[in-house]
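[1] using only what follows, build the 3D model:
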Amino acid sequence: MKYTEEMILQSPSGYCMPFEEDEGKDIKVLMGYGEQKDTATGNTFFNHGIDFGISHHPLAALASGIISGVGNDREQGIYLTVRYGKYEVSYSGLANVFAQFGQTVKAGQPVAVSGNSLHLAVSFNGEELNPIEFLTMLYGNIQATKFSRDKELSGMGNFDSGLKTKYDKDKEEIEELMLRFLPVYMKDLFHGDYIVPEYTVQSLRNVFSVGAIKNYFYETMPSMANPLGIGSRALPLANKVQNLLIADFLNYLALRHNVYISSMSEEVKKNFRPKQ
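    Coordinates of the predicted model:
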C-alpha cells in the first residue's frame, strides 16, 4: 500500500523495532499475513497478523504511545495493544506484560515478553494493515533518525557549513519536510515506486566524473563522516550534488504527494503532474 502524509508515524522519543534479533540468528516467520493453508486439514483461513518464532523474547514499544489494551482471552492468550497516533499495534500469545492500561510509553521501553511465539497485528484508523508494510516504514524511520544523529555526532555538519545552495532560503521548511517524508521517499526508491528522473541521474554522473578527473576524491583521509575524503577544493562539487539531491526530493514530493515548498510559484507547480 502507499503511505500517505497522514500515515507517517510521528514520535518525539524516536523509533524502535518490536524486538532485537539474537546475534548470529535469524528470526523465523512462522506464518505470514493473509490467506493461509492448514497443513493438517488442508483448510484455508486468514491470518490477521504475522507470527514470529521467538520464545520468551523481550518486546519493546515502537514509538511514543499509550497502552490501549491489556487482556487475556481464549483466542489471543495474553495480549497487549499500544496506540501510536492512529496506529494500533497488538502483541498476543504473551508470557508476561509489564505495562498497564492507559500508561504512556516511549520507543524502546520494555512492555512485554513473548510466549513460545509472537503474533503481531497492526491497524490504522481501525483498518487492518499488513504488518510487514508497517515494519518496513518503521525501519525507514529508524534509519533516517540514525543517519541524522550520526551526522550530528560525527561533526559532518561542520563540513557542510560552508556550502550554499539555491534552497538556503527554504532550509527550515525543507528540513521539516525531510523529517516527515524522507523515510517514505527512501522506501519508494528502494521498491521502485519512485524512479529518479534520467536527467538527475545523468547530472550526478557528470558531477562525479568531473570530480574524479580533477582528483577531488581522497584529498583528505577518508572517514565515516567523509568516506570520499573530500576536501575544501571539492566544495563546488558537493554544492552541485546537494542541489541535485534536494531538487529530486522536492520533485518526489510534488509528483507523489502533491506537496510543494511555500516559495514555489504557481507556474513551477504547473510543470508537475501529481499522481492521484
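
[2] rest of the way, CA atoms for contacts and neighbours
    Noted.

[3] pull out the buried residues from the longest helix along the chain.
    Longest helix in the chain by number of residues (criterion: DSSP state H): helix 131-154. Across helix 131-154, burial judged by 16 or more other Cα atoms under 10 Å covers 131-132, 134-135, 137-142, 144-145.

[4] that's a helix at His119, yeah?
    No - assignment of His119 by DSSP: H, G, I helix; E, B strand; the rest coil gives strand, placing it outside any helix.

[5] that one: neighbouring residues, count only.
    Applying other Cα atoms under 10 Å, we find 24 residues neighbouring His119.

[6] surely it is in contact with His48?
    No - under the criterion of Cα atoms under 8 Å, His119 is not in contact with His48, lying 9.1 Å apart.

[7] and this one, please, so the two structures can be compared:
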Amino acid sequence: MEYTQEMNLQSESGYCMPFNDKKEEVVLTRTYGKQEDGSFNHGIDLAADRYVLRAVADGIVTAIGTDRVHGLYQTARYGKYDVTYGGIRNAMVAFGKRVKAGSILSISGNTLHLEVKYDGAEIDPVEFLKMLFGNMKMSGTESGMPDFETLDMDIPTDYDENMEEIEGLMARFYPEYLMEVAGGLYVVPDKTEQSLRNIFSLSAARSYFYDAIPSMANPLGLSERSVPIAAKVQNLLIGDFLNYLALRHRIFLSVMDEASKKKAMTKPSPPPES
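    Predicted coordinates for the structure are as follows:
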C-alpha cells in the first residue's frame, strides 16, 4: 500500500503506544507477511506477557470475540484505522465504548498478536507504530497518558518510600487485580472489608462527605478535613493489592525480607519496612 498524508491519524487526546509504557521492552517474535514455513502472518507477534494494552488515540471499541486465529481479541477503531489486539487475557473495555489515548483496553497474554487495517485494507502494524511514534514526538505527548483531575491533597501513606515500585506494579497488575476481585477469583480479606466499612461509617457520622462542592474530580465533596480518613483508605487498598500480588503471583516489595514474605502469604500485607 502507498502511504499518503491523509493516512495520518488525528486525535484530540494525543497519542499513545499500545503497550504499558514507552520504556517497556517489547520483543518482536514474528513479522508481518510471508513466513519461512510458507504461511502468511496478517499481523505481528510480540512477547508481551501480562502487559497493559492501551488505546493509541481517540477511538471506539468495535469488536470483542474469540476465534482460532486470535484467541480472545479486541478491536478498536481510530479514525480509519482498525487495530486488533489478539491473544489477550482480559478485555477491560466493553463493546461500543469510546476511549482516549492512554485508556486501558485489555491485558495481554503470553504473546500479543497485533493487526492493523486502514480503510479496510491490511497494512504492516510496524508502519502504523512508526506513524504513532512520530505523532507522539511532534505533538509532545510522548507518554501518551491523558491528564486526569485529582484532589489537591497531600495524602501520606505507610508506603510513601516505596511508592515508585508500587506504582510500577499497579501499572502491570492493577487491572487484573480488579477483574479477579469482581470475578471472585481473589477474595478481599474479611478484616480489610470490615475496616473499610468502619471507616466509611465513621466518615458519614462525622459529615466528611459533601463538605465541599462536589465535582467530577471530587464527587464526594471531600475537603482537607478528610485527609486522615483518605490516608487510612489508601493504606488499606494498597495493602490489599500487595496481599493479592503475594497470594496470586508470589510477587513482593523489594524491601521485604523472607520472614515478611512468609507472613504476607497468610494474611494481608503489612506496611513495608523502613
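
[8] which one of the buried residues of helix 131-154 of structure 1 sits closest to Glu219 of structure 1?
    Nearest to Glu219 of structure 1 among the buried residues of helix 131-154 of structure 1: Ala144, at 28.1 Å, using Cα to Cα.

[9] what sits against the closest one?
    Listed by Cα atoms under 8 Å, 6 or more residues apart in numbering, the contact partners of Ala144 of structure 1 are 182-183.

[10] from Tyr15 of structure 1, how far off is it?
    Using Cα to Cα, to the nearest Å, one gets 10 Å for the distance from Ala144 of structure 1 to Tyr15 of structure 1.

[11] again with Leu204 of structure 1
    Counting by Cα to Cα, the separation of Leu204 of structure 1 from Tyr15 of structure 1 is 32 Å.

[12] do Leu62 of structure 1 as well
    Per Cα to Cα, Leu62 of structure 1 is found 6 Å from Tyr15 of structure 1.

[13] element containing Val241 of structure 1?
    Here Val241 of structure 1, judged by DSSP states H and E, is contained in helix 235-252.

[14] now do the longest strand seen in structure 2: which elements does it pack against?
    Scanning structure 2 for the longest strand, with DSSP state E as the assignment, gives strand 104-118. Where contact means 3 or more Cα pairs under 8 Å, 6 or more residues apart in numbering; DSSP states H and E, strand 104-118 of structure 2 is packed against strand 44-47, strand 52-54, strand 81-91, strand 121-123, helix 125-139.

[15] among the ones you listed, which is nearest Glu224 of structure 2?
    strand 52-54 (33.3 Å).

[16] I'd like the next helix or strand past that closest one.
    For strand 52-54 of structure 2, the following helix or strand on the C-terminal side (DSSP H and E) is strand 59-67.

[17] I'd like to check the angle between that next one and strand 81-91, please.
    Computed by axes from the mean of the first three to the mean of the last three Cα atoms, to 10 degrees, the angle separating strand 59-67 of structure 2 from strand 81-91 equals 60 degrees.

[18] just the angle for the following helix or strand past strand 59-67 of structure 2 relative to strand 104-118, thanks.
    Downstream of strand 59-67 of structure 2, the first helix or strand assigned by DSSP H and E is strand 71-78. Put simply, strand 71-78 of structure 2 runs at 70 degrees to strand 104-118, going by the same axes, to 10 degrees.

[19] strand 71-78 of structure 2 packs against which elements?
    Helices and strands touching strand 71-78 of structure 2, by 3+ Cα pairs under 8 Å, 6+ apart, are strand 59-67, strand 81-91.

[20] ok, Phe208 of structure 1 - contacts?
    Leu237.

[21] what do we get in structure 2 for it?
    Superposed on structure 2 with TM-score structural alignment, Phe208 of structure 1 falls opposite Phe200.

[22] what about the strand or helix carrying that match, how far off from structure 1?
    Using DSSP H and E, Phe200 of structure 2 sits in helix 190-205. By mean Cα distance after the TM-score superposition for structure 1, the fitted helix 190-205 of structure 2 averages 0.4 Å away from its aligned residues in structure 1.

[23] any idea how far that helix is from the chain center?
    27 Å (Cα atoms, centre = their mean, to the nearest Å).

[24] stretch 209-224 of structure 2 too?
    26 Å.

[25] that stretch aligns to what range in structure 1?
    Aligning stretch 209-224 of structure 2 against structure 1 (TM-score structural alignment) gives residues 217-232.

[26] how about that stretch: buried residues?
    The neighbour-count check on stretch 217-232 of structure 1 (16+ other Cα under 10 Å) flags 217, 225-226, 229-231 as buried.

[27] that stretch spans what distance, first to last residue?
    11 Å.

[28] and for that stretch, what's in contact with it?
    Stretch 217-232 of structure 1 has contacts (Cα under 8 Å, 6+ apart) with 151, 154-156, 211, 216, 234.
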